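Peer 1: I need the structure of the sequence given here:
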Amino acid sequence: MWRVIIKVSRVWVVAGSIWCATGLVFAQEAAVQDTRKTEDSLSAKSLFDQGVRQKAAGQLAVAEKTFERVVQLQPANDEAHFQLAQLYMEGEDLTAAGRAALRAAELQPDNLSYWTIALDIYRKARNVKAMPVVLDELIRLEPGNASFYHEKAYALFLDKRYGEALTTCDTISARFGMTDDQHFTKHQIYLAQGDTNAAINELEVLVSKKPAESRAYILLAELYTNTDETKKAIALLDEATDIFPNAPLVLLGKADAYLAMGKQRQAYGYLQEAFRSDSLGIDAKAGILYSALANMRRPLAETYIAGLADLFADTYPKEEKAHAVRGDIYMQLQRAEEARGAYLDALDINRYIEGIWQQLLQVELQLGRYDDVETHGKEALALFPNQPLILFFTGHGYLGNRRYEEARTHLESALNRADEEHTPLLTQLYSSLGDVYNAMDMHAESDVAYEEAIALDTTNAYALNNYAYYLALRKQKLTLAAEMSKRSNELTPGNPSYQDTYAWVLFQQGNYETALEWIKKAIEGSDPASETLLEHYGDILAKLGQTGKAVAQWKKARALSESVGKDIDKLSRKIDVQQYVE
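Peer 2: Reported below is the predicted structural model:
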């Protein structure tokens, strides 16, 4: 018995020793952890203060790293998360900024600044889905701030949550009363829902209150016009004229209504009045001109559009923008000479606008005024020496004058300076270089240039056609030439030049019957047919044994060639020997 008791006693003693030792270890670890927490807290505070100083000194990247270290040491440090939100937003990392702002707000949900910066971040990111939740928190903190309710309604509208947007509008009305802005907002929401009648009703209610600005009248008149109630629109705008005399937007509304009624002259009269108004700025008037060109639903007669463009330039005679816009309008109206004059007027006022030089060179190329392109291209390049588009247009001026070496220099310079991501320009440059190299008998280089153009854009009908035509002239790779020419005609059906190319490729392949079909299409689509088309027609007829008809076409081609100063020796030989001559 005693031995057992002693044994158990010893065990207890040992066990007690173990327990005492373990307790001591736990106590020591707890003390260490407390010490570490204290050290981390002191370190975090020191780092926070350091980050604030760095931020104040403009060392934003360094400050960002410092505050990131703070939140590693103290994940619940709301002020550090707030600082990071500001820094991330400054650095345009809006995703990280949003996370940091929300974390700060979660830690201190009653801090208005935290929710405010979250809203600023979402505004900047245009994150309309996230904005209503943040605005709800701001409304909770400041229930008397009407702007938060309005912004919530608008965010919901932008997110196409129309029902919720209308509910928020009703809340605003109940809390703050119905304002003009509320009517406008609800009108927008109803229109987005496709409820035109409700939108009209909202504006009619607003107009009945005699608002202090003309916007309600304009928008309501526009709805009347769009719903074929033009008489109501005119009557409403007449009422607006009495209240807001000479308001340009009222005049524009009247112009639109009269256009809808098909009364062009009256519409033009109101547009002229609006354009003479100083209340309508130069940019607004330019926008109206461009809109008039694009308005397919209610087109304004081209004569009147041109008249407005002239009035616009006359109203602002010393503004280069007015003349440049006039040039653009005339370009769209396909009145190239007048467009050219307008661009020159603009450059007389200010020679340092690259875009106007580009437009001038483009219109001069369209007119075939290659000498002018060369001259103005040199002037533009003296001001903008490395601009690829100016180099491109100038190169085409030299190409038009058959000054191939100069054309090559300018086009290669343009290629070397072109943005590698600007595929349309690169495609045109390679296509143009293909033409230049071919003219210089650099056939290998020409083929490579066309292939580069087609590789960049497989739908480039111009490069496909020209490459096919020059291969046909050289009687090389005729199968490839036929494929490319066929493809160019599929991409741009009805183009006589492309049809002629296909006819000529087929001719070189010995497929004269099909070639005849295609050359006839080319001639039928031309007004008038060129000497080249007529010569090819005669060549094909000759191969089909229709000698008399062939000679008749060659004679027509020779007469045209003589009239434009082209060489007629080869055509004369064909006529003399009455057969095809290589």
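Peer 1: switch to C-alpha atoms for all contacts and neighbour counts from now on
Peer 2: OK.
Peer 1: where does residue 458 land in three-state SS?
Peer 2: coil (DSSP: H, G, I helix; E, B strand; the rest coil).
Peer 1: another for comparison:
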Amino acid sequence: MNFYYFMMNKQLIYSFRKYLMLLVCICTTLIVQAQTESEVAYREELKAVEAKLREGRFQEGLQLLDDITAKYPEVADIYYAKSLILGQRGNYDEAVQNAALAYDKSKHMFYANHLLELYKSKKDLAKGIELLQDLKVKYPEHEGLNRELLILYAENKQLDQAQKLYGKLTSANPSDTLHLVMSEVYINSKDFTSAKKILTKLDGKTMIPDVYGYLGYIHANENKPKEALAVIERGIKRTNDKSLYLDLADTYKNMGKTEPMYTALKIAFDASEVVFWDKYKFIMGLMNEEQILSDDKMQLLANSLVARHPDILEGQILKGELLWKGGNAAEARSVFLNVVSSNPRYINAWRLVINTDLGLGQADEAIKHGLEGLKYNPNNPQLLYFTSLGFAGKQDYESSKGMLETALNYSENENNYLRSLIYGSLGDLYHELKMENMSDAAYDEAIALDSLNVSALNNYAYYLAVRKKDLEKAADFSKRSIEIEPNSATYMDTYAWVLFQQGEYQEALKWIEEAVKLNKTSAVLLEHYGDILSKLNREKDALVQWQKALDIEIKSESKGSFAKIQQKIKEKKYVE
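Peer 2: Here you go, the predicted model:
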């Protein structure tokens, strides 16, 4: 069974995050900086790079940067810009090369920090350690470098080196911060005993809140929740740091005590001084688990997050997603529209606007907003893709196809997930346009790019079954879709229909009955149920199911299978 429009929209509700926005911001930042330094001659050329990135023409943007580099080979900013773009595209080797050049040209700590982050991303910890050791020669009293070096030694399985450095530093100039970092090294190495030994000496004496948070974590790990609560509460009393209420909430969560957890969260979320991203991480964790708090309480936390940090758009996105989850799609759309008015290059926000339009059954609005987003983000593959869903919702398949084919042309540098979705949707549209060979090829490409593209697996299997073509392949793809989503009535129906076409009527009956248990209001499922019963010579039972299907068709004023179902009832047998 194929519910193309519904399933594609459902599958995309909570997918995709920012990507192109970051690329555009790279050159925007550099240009703003350049405009404050009028003597920098390359500022106009960097604007041209920004324009290419906005259009999704990354390769051309990089080529322009290569040309600028040839003119200004000693400018560190240009190598830094290239490194950022290459890193965002996942080309870490070349990103590191350009970051290293930026640092070599300037020996500035700013570029060193960027290079260090790339080494961490590549898990090239040895190079990171080498860089930090080089920086320590230049900045021997820089405590931050020592802290970072301690952590990298530990991550690189050089705990002995970390311990030697810690001993040397603490003998010369001990500090609570160094003790805290070393305890973190031990915690990450699962040596809780050594970490606890360090932290216990600081308990009740230091004003560093993380000391109490880490001790609470260790007690919780030892299955001592009361001790964990006690040390965190001591930390709150000692430091008056509201961020410790997040540690308190986490401890209550692990104890299964949701009310005190929520009380602690409210205090933390209502405090502007608690870092936004710490709150965001906590609430995102709650969203990704089985329902711990009610939707109303989650919404109140999100509202508080936005009220205390109104300028961080991720908080507004979270608020909107919770509104949508709670069935307030129109209000959620208003929130998302507010985000794109603040930052029209926020691709994920445009995607959410379009999806709420579709969820409200307003395909015209989805198209309008999609085209508006494309004005600010020309040829963006994600926006082209989502806008195509609006046209598909209006059954304007030619326009939808055009959008998807353009998206495909500009998706060369996108991830396989998006490219698979584009190909899968093209498969659906080519089928609607009776272009079956192209449809099959598009589905094959979609599944080759992402073997978990459940919509492509299901729809391809169903259309093959309808055409009675490659039924073994259809059975394989259909079974795989059920393995991915085992509680989908739609996918069970597809598998039942493949079995029907293979003549495996008894096995088909088993699957269609499971599907109907999950969805008793689908005319297509009930019609298939009747078809299978008819093939098993259970004509009376078949008539019952066909009549149910017909009643649903009448109520919904759908003309899809009305005549065919009437014919089956009249002739009291299955009709092709």
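Peer 1: just give the TM-score of the two.
Peer 2: Overlay of the two chains. TM-score (TM-score structural alignment, normalised by the length of the second structure): 0.71; 480 aligned residues with a C-alpha RMSD of 4.0 Å.
Peer 1: any idea what residue 377 of the first structure aligns with in the second structure?
Peer 2: Counting by TM-score structural alignment, residue 377 of the first structure lines up with residue 370 in the second structure.
Peer 1: how many neighbours does its match have?
Peer 2: Residue 370 of the second structure has 25 neighbours, counted by other C-alpha atoms under 10 Å.
Peer 1: do the same with residue 284 of the first structure
Peer 2: Counted by other C-alpha under 10 Å, the residues lying close to residue 284 of the first structure total 11.
Peer 1: same question for the one 4 residues further on.
Peer 2: Summarising burial for residue 288 of the first structure: neighbours were counted as other C-alpha under 10 Å, giving 17.
Peer 1: gap between it and residue 559 of the first structure?
Peer 2: Going from residue 288 of the first structure to residue 559 of the first structure by C-alpha to C-alpha, to the nearest Å gives 50 Å.
Peer 1: so who does residue 103 of the second structure touch?
Peer 2: Going by C-alpha atoms under 8 Å, 6 or more residues apart in numbering, residue 103 of the second structure touches 76, 109, 111-112, 115.
Peer 1: repeat that with 10 Å
Peer 2: 76-77, 79-80, 109-115 (C-alpha atoms under 10 Å, 6 or more residues apart in numbering).
Peer 1: show me what contacts residue 508 of the second structure?
Peer 2: 492-502, 528-529, 532-533.
Peer 1: what sits closest to it if chain neighbours are left out?
Peer 2: Among residues not flanking residue 508 of the second structure along the chain, residue 496 sits closest, at 4.3 Å (C-alpha to C-alpha, 6 or more residues apart in numbering).
Peer 1: to which residue of the first structure is the one you found aligned?
Peer 2: Structural correspondence for residue 496 of the second structure with respect to the first structure (TM-score structural alignment): residue 503.
Peer 1: can you tell me the helix or strand for its match?
Peer 2: In this assignment (DSSP states H and E), residue 503 of the first structure forms part of helix 496-508.
Peer 1: mean deviation of that helix from the second structure?
Peer 2: In the superposition against the second structure, helix 496-508 of the first structure averages 2.6 Å from its aligned positions (mean C-alpha distance after the TM-score superposition for the first structure).
Peer 1: who are the packing partners of that helix?
Peer 2: Helix 496-508 of the first structure sits against helix 461-474, helix 478-491, helix 512-524, helix 531-543, with contacts defined as 3 or more C-alpha pairs under 10 Å, 6 or more residues apart in numbering; DSSP states H and E.
Peer 1: next, format those as CSV and append distance to residue 153 of the first structure.
Peer 2: Rendered in CSV, the data for those read as follows (distance: least, C-alpha to C-alpha, whole Å):
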stretch, distance to residue 153 of the first structure
helix 461-474, 51
helix 478-491, 49
helix 512-524, 61
helix 531-543, 67
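Peer 1: what ranges does the stretch 101-250 of the second structure have for its helices?
Peer 2: 109-121, 125-138, 143-155, 159-172, 176-188, 192-202, 209-221, 225-239, 244-255 (DSSP state H, counting those that start in this stretch).
Peer 1: and for the first one, what's in contact with it?
Peer 2: Pointing back at helix 109-121 of the second structure there. 76-77, 79-80, 83-84, 87, 90, 92-93, 95-106, 122-132, 135, 139, 148, 152, 155.
Peer 1: please apply the same query to the longest one.
Peer 2: Counting by C-alpha under 10 Å, 6+ apart, helix 225-239 of the second structure makes contact with 200, 203-222, 240-252, 254-255, all of which sit outside it.
Peer 1: would you mind checking the residues you listed for buried ones?
Peer 2: Taking 16 or more other C-alpha atoms under 10 Å as the criterion, what is buried in the contacts of helix 225-239 of the second structure is 203-204, 206-220, 241-252.
Peer 1: show me what residue 574 of the first structure aligns to in the second structure.
Peer 2: Aligned partner of residue 574 of the first structure by TM-score structural alignment: residue 568.
Peer 1: again, but for residue 219 of the first structure
Peer 2: Correspondence of residue 219 of the first structure to the second structure, assessed by TM-score structural alignment: residue 214.
Peer 1: isn't that match up against residue 202?
Peer 2: No. Residue 214 of the second structure lies out of contact with residue 202 (C-alpha atoms under 10 Å); the separation is 11.4 Å.
Peer 1: which neighbours do these two share?
Peer 2: Residues within reach of residue 214 of the second structure and of residue 202 at once, by C-alpha under 10 Å, 6+ apart, are 180, 196.
Peer 1: kindly name the residues of the first structure that line up with the strand or helix carrying residue 430 of the second structure.
Peer 2: Assigned by DSSP H and E, residue 430 of the second structure belongs to helix 416-432. On the first structure, the counterpart of helix 416-432 of the second structure by TM-score structural alignment is residues 423-439.
Peer 1: buried sites along that stretch?
Peer 2: By 16+ other C-alpha under 10 Å, the buried positions in stretch 423-439 of the first structure come out as 425-439.
Peer 1: compared with the second structure, how much does it deviate?
Peer 2: Counting by mean C-alpha distance after the TM-score superposition for the first structure, stretch 423-439 of the first structure comes out at 1.6 Å.
Peer 1: and for stretch 149-156 of the first structure?
Peer 2: Mean for stretch 149-156 of the first structure is 4.9 Å (mean C-alpha distance after the TM-score superposition for the first structure).
Peer 1: tell me how far that stretch lies from the chain's centre.
Peer 2: 28 Å (C-alpha atoms, centre = their mean, to the nearest Å).
Peer 1: equivalent analysis for stretch 58-72 of the first structure, please.
Peer 2: Distance of stretch 58-72 of the first structure from its chain centroid, counting by C-alpha atoms, centre = their mean, is 38 Å.
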